[in-house]
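Trainee: Any chance you could fold what I've pasted below:
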Amino acid sequence: MNISDVAKRTGLPVKTIRYYEDIGLIAPARSGNGYRSFSDSDIHKLAFLGRARSLGFGIDACRGLLRLYNDKSRASADVKKLAQEHLAEIDQKLSELHQMRDTLSHLIETCAGNDRPDCPILADLASEC
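Mentor: This is a model prediction of the structure:
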C-alpha cells in the first residue's frame, strides 16, 4: 500500500507518516524504485501512534508504548505507570492553565475598559516578577 492510501486509512497526514519513518517509529519496506510499501503491521502501528498522539503522548512516550506493545512478556504495570505519568503531566498543565485563567480573569475585571490610558492589564504585564 502506498503512503497516500495509508494516510487516508489512518487519518494521519503524509508528512507525519514520513516524519515517523525518519525518527524510526516505523520502517516500511522499500520497493526497487524506492517507494514505500506499507504492510498491515505498519498501518496498525501508525493507527496506534495516531491514537496515542491524540491522547497527548509525546514522541518518546509513543516510542515506549510501541516497545511495550511489541513486548509480549511486558507487565501491564509498566504500561499503567507510563500512562499515570502522562496523566500527571496533563493534570499539571491543567492546573497551570487554571492559574493563568484566574489571573487573566482578575486583570480583565480590574480594567475599566474606558478611554483612559491607565490599564491594570498592561501594568501587570510590565511589572517585574
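Trainee: going forward, measure contacts and count neighbours with C-alpha atoms only.
Mentor: Noted.
Trainee: So which residues of the protein form helices?
Mentor: Taking DSSP state H as the test, the helices found in the chain are 3-10, 14-22, 40-54, 59-70, 76-110, 120-126.
Trainee: To check against the first, give me the structure of this:
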Amino acid sequence: MNNHVTIGRLAREAGLAAETLRYYERIGLIRPVQRTQSNYRLYDGEAEARLRFIRRAQNLGFSLSEIKELLDISHQPESDMAAVKALAERKIGDIDRKIADLRRMRDALAQQAERCPGRGPVEHCPILAALADADGDLPSRSKWEPADSLQVR
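Mentor: Next comes the predicted model:
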C-alpha cells in the first residue's frame, strides 16, 4: 500500500480549498505524483512538505512567484545560497517600505482622529472633510498596495 493522498484529503489536512491546490499545481508549486484510473490526483509527502514551505514563506510575506523561485532554487543542488539571501533581502526592503507607509498612514489618521471631537453633526467631522478633500494632508497609497488589496489577513 502506498502513502498517496487525494487532493481532497491533502486540502483538508492543509486547511486549504482543493481549488487552491489545483491553482498551485497550474503555477508549478506542487504536482501530483500520479493519477488514478479515474483521473484523480494523488499526492505524496513531498507535496505536503511543499505546502508547509509555501505557508511559512507566505507568513513571511513572500509572493507565490517568489515562493516558486525559492522552491526552484532549493531543488537545484548546484545553486548558491546567495540567490536565496538576495531574495530575502529584497523582501526585507519591501517590508521596511510597507512599515514606513503604514506609519505615515497611522500618523495621519491619528492626527485626524485628534481633531475630531467625537460628537456633533457629521457635516462638521474633520475626518470626513479630510477624506473628501483632494488636496488634504492625508498620505496617498504607495505603489506596494493596490486598491483591491485592503484585506485583513
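Trainee: Mind checking the TM-score on these two?
Mentor: Scored by TM-score structural alignment, normalised by the length of structure 1, the superposition of the two chains gives a TM-score of 0.89; 129 aligned residues with a C-alpha RMSD of 1.6 Å.
Trainee: Ok, which of the helices of structure 1 comes nearest A29 of structure 1?
Mentor: helix 40-54 (9.4 Å; C-alpha to C-alpha).
Trainee: Can you check what angle separates the closest one from helix 59-70?
Mentor: 130 degrees (axes from the mean of the first three to the mean of the last three C-alpha atoms, to 10 degrees).
Trainee: Could you tell me where helix 40-54 of structure 1 falls in structure 2?
Mentor: Aligned by TM-score structural alignment, helix 40-54 of structure 1 falls on residues 45-59 of structure 2.
Trainee: looking at the helices of structure 1, which is closest to P28 of structure 1?
Mentor: Comparing the helices of structure 1 under C-alpha to C-alpha, the one sitting nearest is helix 40-54, at 6.5 Å.
Trainee: hmm, back to that, closest to N33 of structure 1 out of the helices of structure 1?
Mentor: Once those are compared by C-alpha to C-alpha, helix 3-10 is nearest, at 14.4 Å.
Trainee: The closest one: average distance to aligned residues in structure 2?
Mentor: Between helix 3-10 of structure 1 and the aligned residues of structure 2, the post-superposition mean distance stands at 2.8 Å (mean C-alpha distance after the TM-score superposition for structure 1).
Trainee: Next, the angle from that helix to helix 40-54.
Mentor: 60 degrees.
Trainee: by contact count, what packs against helix 3-10 of structure 1?
Mentor: helix 14-22, helix 40-54 (3 or more C-alpha pairs under 8 Å, 6 or more residues apart in numbering; DSSP states H and E).
Trainee: Mind doing that once more with 10 Å?
Mentor: helix 14-22, strand 36-37, helix 40-54 (3 or more C-alpha pairs under 10 Å, 6 or more residues apart in numbering; DSSP states H and E).
Trainee: Tell me which residue of structure 2 matches up with H106 of structure 1.
Mentor: With TM-score structural alignment as the criterion, H106 of structure 1 matches Q111.
Trainee: Also I121 of structure 1?
Mentor: Aligned partner of I121 of structure 1 by TM-score structural alignment: I127.
Trainee: and I17 of structure 1, what pairs with it in structure 2?
Mentor: So I17 of structure 1 corresponds to L21, using TM-score structural alignment.
Trainee: residues touching its match, list them.
Mentor: I7, G8, L10, A11, A14, I27, L29, I30, R31, A47, L51 (C-alpha atoms under 10 Å, 6 or more residues apart in numbering).
Trainee: next one: A14 of structure 2
Mentor: Per C-alpha under 10 Å, 6+ apart, neighbours of A14 of structure 2: G8, L21, E48, L51, R52, R55.
Trainee: compared with structure 1, how much does the match of helix 40-54 of structure 1 deviate?
Mentor: Using mean C-alpha distance after the TM-score superposition for structure 1, the mean distance for stretch 45-59 of structure 2 is 1.7 Å.
Trainee: in structure 1, which residue is closest to the centre?
Mentor: G56 (3.8 Å; C-alpha atoms, centre = their mean).
Trainee: can you tell me how far it sits from G113 of structure 1?
Mentor: 38 Å (C-alpha to C-alpha, to the nearest Å).
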